[in-house]
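In: Provided below for reference: sequence and predicted model.
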Amino acid sequence: MTYGRQTWGRAAFGGGTRPAGARAPGGIAVPGFDTVFYWSTTLSTAPYGRAAYGGRSSSYYPTAGIAAIPDPAGAVTNLMLWWAFADAVAVTRIEADGTRVPVRDAEAVALPRSRSRRNRSSNPKARDSLSGYTAGTNTSISRITGVSVVIDDDNTVTTAVRGTATAGGGIAIGMPLDAASPLTEQYQWRVRTSALATTLGLSIDWYDRDSQLLATQTYLVSGGTATAAAAGFTTAQVSVASRPGSSVLGVVSYIATGLSAGDTLDVTARLRETTIAGPYFDGDSPYAAWMGAAGLSFSQQGVAVYVRDFEAPLDTPVRYEITSSAAPGYAATSEAVTLLAQLGQGVGVREVLMTHPGLAHTIRVWVEKEPSSISKAMEQGVFEIEGRRFPVVITGEQRGSARGSLTFVAETFDERDRLERFLDDGSPLLLRCPADWGHPPNWWLSFGDLDIQHWTHHARKQVRRLEVPFIEVERPSVATRPLAA
């Protein structure tokens, strides 16, 4: 016979899930995950912290997002979040009854603002139409689909603009007009030609503020790029400096010369940045959004960071919200997720989770079922009045918090020492119990004197019972003192 875990019947169950039917309309898909988030501008105290999932419409576009992924094995909920051009965000857990709880150590999550990006190109890949594109001299244009320009694992462009030469010579495709920049900018695009072009690049008309043409400049790519373009889509890039005295960027055209009648020039995936900080992106890319009409406007992209909620309640749906001073009054909110209790239970014992506020750490402990009794005291003064049958009773404003005792079971000395270490500094501890116990999801307890009893069974020499009284307390904003090493 063995006296290991099998005797106690410690079997795991449960997992992490999205509540059935919880996905409301208006969600924005999170790249790489089967989840959505909601962009809102309407604050309220309604359940989940929003009067509506989508909020009211506004001119500010959702360059932020959040995904909540429960990890029942680790007893945490993992959060992936981003917000372009923000220095920090605050993360709040919104429980099913509308209670808003700041996620510990995530009240001000620093973001890599310097890595946020802005693509100043409108309609950069002709996703839905040729809006803004024009045919230059000796050119007819059309929109083509079914191409495959692989940017990276999460981003493949499938549409492009095609210019066809009506006679021998050159092709010119005017791209949608974008605002001029006083800075030197980099233009990058994917290009393909049906034959080797003599030259390949951009042509830009510069105008002054009186709409007078100052000059037309040509920016050519290398001969190696032109050769590669004749074999298939390749990356072309030029540097464009604003012309002195110009205030308007006129027609910008893709150009190719030295082609024959019927030859084609295909262009797509236009990226316009001060410095090319990474691969092509647009509003359809991960962690990005269109800053206007989808597919037709310029776009912004943030960088995802990761946070863990070590205090996520068990067996109850919650949502997570991020806000930032970069856009006051706006919020991104995850859909509801549930961290199921993947806890063991056996004859006379059940597993619960204990978390110390001074550590991003949770331990699993065993208790002898739930407390046999809990008291909630009420301060009262009882005064007997002479000549009256009934006394006068004066009570306090409200009943006190829960009080009782718990008996933990440690099967080994290591388990005993770990539990004692958590209890030693007297800090309030979070006890997360299965929902069927009926205790609050944020059950913070302050523990009193610890009584350690030896297990009498001769074959279980290391087993100890640790009995300790508790008082329910408020959630501490920070650790009461550092946990000893």
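Out: It's in.

In: use CA for all of it now, contacts and neighbours both
Out: Noted.

In: Where do the helices of the stretch 1-150 of the chain begin and end?
Out: Secondary structure of the stretch 1-150 of the chain by DSSP state H, counting those that start in this stretch: the helices cover 5-8.

In: isn't there a helix covering residue 414?
Out: Yes. Under DSSP: H, G, I helix; E, B strand; the rest coil, residue 414 sits within a helix.

In: how close does it sit to residue 421?
Out: For residue 414, the distance to residue 421 (CA to CA, to the nearest Å) stands at 10 Å.

In: next one: residue 31
Out: Relative to residue 421, residue 31 is positioned 41 Å away (CA to CA).

In: likewise residue 317?
Out: Using CA to CA, residue 317 is found at 31 Å from residue 421.

In: any idea which helix or strand carries the residue nearest to residue 279 when sequence neighbours are not counted?
Out: Using CA to CA, 6 or more residues apart in numbering and skipping residues adjacent in sequence, the residue nearest residue 279 is residue 151, 6.7 Å away. Using DSSP states H and E, residue 151 falls within strand 139-152.

In: Buried residues, that strand. List them.
Out: Within strand 139-152, the residues scored as buried using 16 or more other CA atoms under 10 Å are 139, 140, 141, 142, 143, 144, 149.

In: which one of these is nearest residue 92?
Out: Ranked by distance to residue 92 (CA to CA), these are led by residue 149 at 39.2 Å.

In: one more structure, for comparison:
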Amino acid sequence: MSIRAPWSGEAWAGSLGVIGAGGAVINDPTRPALTGWRWLSGGGGLRPWAGAAWGGGGVIERPAQGGLLAIADPDVAAVRLEAWWSGAAFLRMMRLVEGQPPTPVRDGYPLSVRSLTRRNRCADPSGELATTLWQAGSNTTVAGADDVAAAAGSRVIRIRATAAGSVQAIVPAGITVLDQTQVSFALRPSVAPSGALTVRAEWIDETGAVTANSTPGLTSSALSGFVGAAGTAMRRTSVFTVTPPPGAATANLYLEVAGMAAGATVDIDTVLVEDAAPAGDQAGLYFDGDVLTGSWDIARHSSPSQLPGTQQVMDTEAPLDVPIRYLMTAPDAPGVQVLSEPVVLPSRRRVWLSHPEWAIPLQVTVNEEPEVTYPIKQEVLETLGGLPVAVSGARRSTARGTYKIATRDFDDRGLLQDMLDDGSPLLLRMPADHGHGPGEWIAVKDVTRGRTGHRAMNGTYRFQLPFTVVRAPALPAA
């Protein structure tokens, strides 16, 4: 895959004529079917923005390496990030705001990848383009066929018996022995065969000799439950597990059905050949490079595919009312960057206070703009017969003052007291037009809590927070 620069996969890079791994990911509520897709050049002298989502001249293609969705959630003053990257052990996310240095996302720098990348080793799992990768055995023809009831896409792989007897098809799946291999697929015989279906793994050692065969399958009586005419619904088989014997290095995979009538067919679709057993309910759950977050290793519908799990992060420190983009990298692909589409987190005229270790910010009310002091270390020295001399530090110190903050009810009062309890710096974010920038990290000293002329059962309380603007708390070490 040719990439001219790390940013060549961005939404506006359409005129470069390259397919950038990663790239911008569209999140357009008006076109939900395109979620997770990015736009590439349509070719032919397009303007730099012609490949973007609004350009009309681009084509859509899924990210080949990874992707990143950024979705604003103003109800909790956070941006929800969903990320995926094939084969990555951990990810790094940066927040990009115009006029501000790139800022690491807390809990996303680094972000450990908790779910493994799944791999479908079948190079042509559904016959959508052609079936040339499938090989037919004796008494067998293999071809693609249009079918309105295909389990995925619009075509199935049709195995036909030339004469009465057994049929055999070699599955295009490169099995390298590391562990057990699981096989499953959608199945529909045209008539019930008198024999069984066998998923046969032919194990081969390093010398090229066949060492053993694994032969799980379905009996003829079980196969009768899958019978249906073309255009009728297909049923998915259970998972067949083949286990390598000692000394095996690779395997050839065969689908065999005995007792077929002359001209009878067996339609298969959505073939999944996967190493070992994925966790939980993922076993046997089909995927290929066309599903959301999936990608093809080389060519679409003509190569193995992979499916990384999504990782979720809540950015509770994102500035309000300004465009934000997120940049993601992975250690195993240092030359590739994934850049999200811009997202704006609306303030809705609210003010939020965040603790670096809390998952959800707290909505508060700032009663008035504080008077702020910018102290400086300075001495004025008297001189004999001349003007005094001022000796100052290098620069004035950071802002100091007192915020008067009100909470709405008893619950918020308790949350604010808990938030202030450990003395950690807090992030105060205001609407962008309040003039406080992307937010201020404040260290709070002795807190005063007072009533506002109400009865004891009224939940509104006012806190006086003497503050000093400080650096953001450090992120956890990798």
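Out: All right, it came through fine. Note that the coordinates shown come from a computational prediction; the quantities given were computed from them, not determined experimentally.

In: How close are the two chains, by TM-score?
Out: TM-score for the superposed pair, counting by TM-score structural alignment, normalised by the length of the second structure: 0.72. Supporting figures: 423 aligned residues with a CA RMSD of 4.2 Å.

In: which of residue 414 and residue 421 of the first structure has more neighbours?
Out: residue 421 (14 against 11; other CA atoms under 10 Å).

In: one step back: which neighbouring elements make contact with the helix or strand following the strand holding residue 151 of the first structure?
Out: Counting by DSSP H and E, the element after strand 139-152 of the first structure in chain order, helix or strand, is strand 155-165. Packing partners of strand 155-165 of the first structure (3 or more CA pairs under 8 Å, 6 or more residues apart in numbering; DSSP states H and E): strand 139-152, strand 169-174, strand 264-273.

In: Give me the residues contacting strand 155-165 of the first structure.
Out: 125-127, 130, 135, 138-151, 171-173, 259-269, 281, 285-286 (CA atoms under 8 Å, 6 or more residues apart in numbering).

In: Contacts for stretch 125-136 of the first structure, please.
Out: 123, 141-143, 157, 159-161, 163, 171-177, 253, 267-270, 295-296.

In: Can you check the distance spanned by it, start to finish?
Out: Stretch 125-136 of the first structure has its terminal residues 18 Å apart, counting by CA to CA.

In: Looking at the helices and strands packed on strand 155-165 of the first structure, which is nearest to residue 86 of the first structure?
Out: Nearest to residue 86 of the first structure among those is strand 264-273 (18.4 Å), distances taken as CA to CA.

In: Look up the average distance of that closest one to its aligned counterpart in the second structure.
Out: Here the mean offset of strand 264-273 of the first structure against the second structure after fitting is 1.8 Å, by mean CA distance after the TM-score superposition for the first structure.

In: That strand versus strand 139-152: what angle between them?
Out: When axes from the mean of the first three to the mean of the last three CA atoms, to 10 degrees is applied, the directions of strand 264-273 of the first structure and strand 139-152 differ by 60 degrees.

In: From residue 188 of the second structure, how far out is the aligned partner of residue 229 of the first structure in the second structure?
Out: Counting by TM-score structural alignment, residue 229 of the first structure lines up with residue 226 in the second structure. According to CA to CA, residue 226 of the second structure and residue 188 of the second structure sit 5 Å apart.

In: so what sits against both of these two?
Out: Here residue 226 of the second structure and residue 188 share the contacting residues 234, 235, scored by CA under 8 Å, 6+ apart.

In: burial count for residue 297 of the first structure?
Out: So residue 297 of the first structure, with other CA under 10 Å, has 20 neighbours.

In: got a list of what it touches?
Out: 121, 122, 123, 290, 291.

In: wouldn't the second one be in contact with residue 296 here?
Out: Yes. With contact defined as CA atoms under 8 Å, residue 122 of the first structure reaches residue 296; the gap is 5.3 Å.
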